[in-house]
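1. I would like the atomic coordinates for the input below:
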Amino acid sequence: MRSFTQHARLRRRGVFVSGVLVTAALALSACSGTAGAPAGGSTAGGAETAITSLKVIAPADPGGGWDQTARALSQVLTEDKLVSSAPVTNIGGAGGTVGLANLATEKEPATLMITGSVMVGAVETNKSKDRIEDMTPIAKLTEEPAVIVVPASSPYQDVKSLIAAIVKDGPQVAITGGSAGGTDHILAGLLLTDAGLDAATIPQKLNYVANSGGGEAATMLLGNNVAAGISGVGEFAELIASGDLRALAVSGAERSEKLPDVPTLTEEGIDVTATNWRGVIAPGGISDGDRAALTDLVTQVHDSDAWASIVAENGWTDAFLTGADFDSFLTGDIAQTKDTLSVIGLVG
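-> As a prediction, the model looks like this:
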């Protein structure tokens, strides 16, 4: 099986959602500022400059995957002395679109904001005025499967019993996760589509409690305020290991190395796979030289032993893309996410 971001093959009633890693003919246009890179980025006039400090924005509250990625990026940048400072600012809200609006007005080219699948979906569900296409794509960094969990005392022993309860009892069986319209929300909808519900019925049955960070979802689960939760493996792994949460299934094509005893959805007879990608974008309107400098800087992070160690420790998958490859991926991801949100009834 090929590995796609938000990949779901839904054969009931002939529906087929292929997933967002689609090769697109059109590349996003990278607009033109002034910054450089330690390895020799240059301005449009050819003069080399150097990025000595960098702003890093996590468009979510502390504790979730975006925050973890932002702080990992900052850690490698400073500890490997690629820049003198890389402070992280958290700007949470609305699936990252509050942070996106902030980036749209950012005047400093040496700024990177974490983005990913969640933001792609949130832009559509929130009808955001500011769009990812208006910014400057820099790199795709990682992919991560989601894990579906329940509190330790939950009566649901497998994912199919959980889905059956939602189909039967609807809003009484609440699921928490990340932002509305994001990967967690989409996955919940795809599970119900696979169970036979149509786009008109899913919003009536699915009681999805959105959060701006993984920490909030964990608190709701630990307080038994919801029946189940969906988030990245890295965000729930410690609570699963401690026994506070019980994992029912992971959403990747293969089992997670961090949760080797937890079956995949496909192993449980559910024809859905999904992974959440994360990457970085810069403000729109920066120069080609600025984009090249930032890309070079992020490439140095990716190539470092420290970054490889962090990726392995968090159970992320290295999915590095830059330049035209990332442009094409992002174009395809946005288009396919729109289609998927429509299929599961989250947008009209």
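2. going by C-alpha atoms from here, please, whenever you check contacts or count neighbours.
-> Fine.
3. residue 37 contacts residue 82, doesn't it?
-> No - with contacts counted by C-alpha atoms under 8 Å, residue 37 stays clear of residue 82, the gap being 9.1 Å.
4. counting neighbours, what do you get for the residue nearest to residue 34 when sequence neighbours are not counted?
-> Leaving out its chain neighbours, the residue that sits closest to residue 34 by C-alpha to C-alpha, 6 or more residues apart in numbering is residue 290, at 5.3 Å. Residues contacting residue 290 under the criterion other C-alpha atoms under 10 Å number 29.
5. next, the second sequence, to be compared with the first:
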Amino acid sequence: MRRDTFLKAMAALAAGGALPLSAQAAANLKMMIPANPGGGWDTTGRALGKALQDAGVASSVSYDNKGGAAGALGLAQFVNANKGDGNALMVMGAVMLGGIITGKPPVSLSQATPLARLTSEYNVFVLPAESPLKTMKDVVDQLKKDPGSVKWGGGSRGSTEHIAAAMIAREAGVDASKINYVPFRGGGEATAAILGGNVTIGGSGYSEFQAYIESGKMRAIGVTSDARLKGINVPTLKEQGINVVIGNWRGVYAAAGITPEQRKALIDMIVKATKSKAWAEALERNGWTPALQTGAEFESFVDSEFASLRAIMVKSGMI
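-> Take a look at the predicted model:
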């Protein structure tokens, strides 16, 4: 076969997705972010995209934000539009599992392909600076008096901050089904509601609130970690007598119907990306803990997390 004919054939195969990504110089990837701009998934997806380019395995990454229903709307769009597409990625995490458990959407993660867990992060609860409440004890005391008067702001129903709020209520002897939880489609919306005093207390990853905490616009009153986070002077819920520990993690999936070779190529790309300077800077900047786990091991982890979160949510009166 003539060289020019061979190259044309290879280009046609690559364009059609028939070649594994490892055989291509660099991929043109598209990233589904199943949340509105400004939140943890958005930050994670864009940081991963930058790291993939920094590592030289992606020539370009396009982003599509589709918020709602704890990521179920974005998941549905991703599943329906990308079957067999070896260049399609979707950010997801613990929040999506909780949303699927509570919302029971018509699509599930089993219709997509697990690639890797990327990071782990704990939630921090904050109050607006002008709030008459000053501590988590103040919040719990108010919760005991009138559960509905405490408006909890955070991610979609079933998110880790929603589950944490229900667990806090249960620890305080309050019926968790009576908490007044206000879900938001993205971190930007939740932040605006907290700063505007439209919710009593807000919860999310520390990185989303960091600038506002450091500027004094928000007061951090508790984190859901087992021990205090390094470099962050915020008391844990446990040390305040509230036995609640729950972590958040984020990962990435591929489309359904891709080949084992395409899956391996994508995993290899992600592993390379996590070794890049851009990814190291993102971890440092956002206070994320690296928690890389890939392939079958990650798939088993997701199954285990589904069972664990469901048990917690049943015990907390959420389902």
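6. which residues do residue 37 and residue 82 of the first structure both contact?
-> residue 297 (C-alpha atoms under 8 Å, 6 or more residues apart in numbering).
7. between these two, who's got more neighbours?
-> residue 37 (25 against 22).
8. relative to residue 196 of the first structure, how far out is the more buried one?
-> As judged by C-alpha to C-alpha, to the nearest Å, residue 37 of the first structure and residue 196 of the first structure stand 52 Å apart.
9. what's stretch 138-146 of the second structure aligned against in the first structure?
-> Matched against the first structure by TM-score structural alignment, stretch 138-146 of the second structure falls on residues 161-169.
10. element containing the equivalent of residue 53 of the second structure over in the first structure?
-> Superposed on the first structure with TM-score structural alignment, residue 53 of the second structure falls opposite residue 78. Here residue 78 of the first structure, judged by DSSP states H and E, is contained in helix 65-79.
11. and the match of stretch 138-146 of the second structure, how far from the second structure on average?
-> Stretch 161-169 of the first structure differs from its equivalent in the second structure by a mean of 1.4 Å after superposition (mean C-alpha distance after the TM-score superposition for the first structure).
12. now that stretch: how far from the chain's centre is it?
-> Its chain's C-alpha centre and that of stretch 161-169 of the first structure lie 26 Å apart, by C-alpha atoms, centre = their mean, to the nearest Å.
13. with stretch 139-150 of the second structure instead?
-> With C-alpha atoms, centre = their mean, you get 28 Å for stretch 139-150 of the second structure.
14. report the buried residues of that stretch.
-> 139-140, 143-144, 147, 150 (16 or more other C-alpha atoms under 10 Å).
15. the biggest strand by length in the first structure - contacts with which helices or strands?
-> In the first structure, taking DSSP state E as the definition, the longest strand is strand 136-151. Helices and strands touching strand 136-151 of the first structure, by 3 or more C-alpha pairs under 8 Å, 6 or more residues apart in numbering; DSSP states H and E, are helix 214-222, strand 228-232, helix 233-242, strand 245-250, strand 275-282, helix 288-302, strand 317-322, helix 323-343.
16. would you mark the buried spots in the shortest one?
-> So the one you mean is strand 228-232 of the first structure. Under 16+ other C-alpha under 10 Å, the buried positions of strand 228-232 of the first structure are 228-232.
17. need the contact list for residue 222 of the first structure.
-> By C-alpha under 8 Å, 6+ apart, the neighbours of residue 222 of the first structure are 151, 244-245.
18. what do we get in the second structure for it?
-> Under TM-score structural alignment, residue 222 of the first structure pairs with residue 195 in the second structure.
19. over to residue 264 of the first structure?
-> So, by TM-score structural alignment, residue 264 of the first structure is matched to residue 236.
20. mind listing what its match touches?
-> Here residue 236 of the second structure is in contact with 222-228 (C-alpha under 8 Å, 6+ apart).
21. quickly note the distance from the residue nearest to it when sequence neighbours are not counted to residue 212 of the second structure.
-> Excluding its sequence neighbours, the residue lying closest to residue 236 of the second structure (C-alpha to C-alpha, 6+ apart) is residue 223, at 4.7 Å. Going from residue 223 of the second structure to residue 212 of the second structure by C-alpha to C-alpha gives 16 Å.
22. average distance between the helix or strand following the helix holding residue 78 of the first structure and the second structure?
-> Scanning forward in sequence from helix 65-79 of the first structure by DSSP H and E, the next helix or strand is strand 88-90. When the second structure is superposed, strand 88-90 of the first structure averages 0.9 Å from its matched positions, counting by mean C-alpha distance after the TM-score superposition for the first structure.
23. what range in the second structure does the next helix or strand after strand 88-90 of the first structure sit on?
-> Note on strand 88-90 of the first structure: by DSSP H and E, the next helix or strand toward the C-terminus is helix 97-104. Mapping helix 97-104 of the first structure onto the second structure (TM-score structural alignment) gives residues 72-79.
24. average offset of the matching stretch relative to the first structure?
-> Mean deviation for stretch 72-79 of the second structure: 0.7 Å (mean C-alpha distance after the TM-score superposition for the first structure).
25. residues making contact with that stretch?
-> Taking C-alpha under 8 Å, 6+ apart as the rule, stretch 72-79 of the second structure contacts 32-35, 65-68, 90, 96, 99-100, 105, 107-109, 111-112, 255-256.
26. quick check: ChimeraX command selecting the buried ones in these.
-> Command for ChimeraX that selects the buried part of these, burial taken from 16+ other C-alpha under 10 Å:
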select :32,33,34,35,66,67,68,90,96,99,100,107,108,109,111,112,255,256
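27. now intersect the contacts of stretch 72-79 of the second structure with the helices, please.
-> 96, 99-100 (DSSP state H).
28. my guess is residue 136 of the second structure contacts residue 222. True?
-> Yes - the criterion here is C-alpha under 8 Å, and residue 136 of the second structure meets it with residue 222 at 6.8 Å.
29. how about JSON lines for the contacts of residue 236 of the second structure, with distance to residue 187 of the second structure and neighbour count added?
-> Output for the contacts of residue 236 of the second structure, formatted as JSON lines (distance: C-alpha to C-alpha, whole Å; neighbours: other C-alpha atoms under 10 Å):
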{"residue": "222", "distance to residue 187 of the second structure": "18", "neighbour count": "23"}
{"residue": "223", "distance to residue 187 of the second structure": "17", "neighbour count": "31"}
{"residue": "224", "distance to residue 187 of the second structure": "18", "neighbour count": "28"}
{"residue": "225", "distance to residue 187 of the second structure": "20", "neighbour count": "20"}
{"residue": "226", "distance to residue 187 of the second structure": "24", "neighbour count": "16"}
{"residue": "227", "distance to residue 187 of the second structure": "25", "neighbour count": "14"}
{"residue": "228", "distance to residue 187 of the second structure": "23", "neighbour count": "17"}
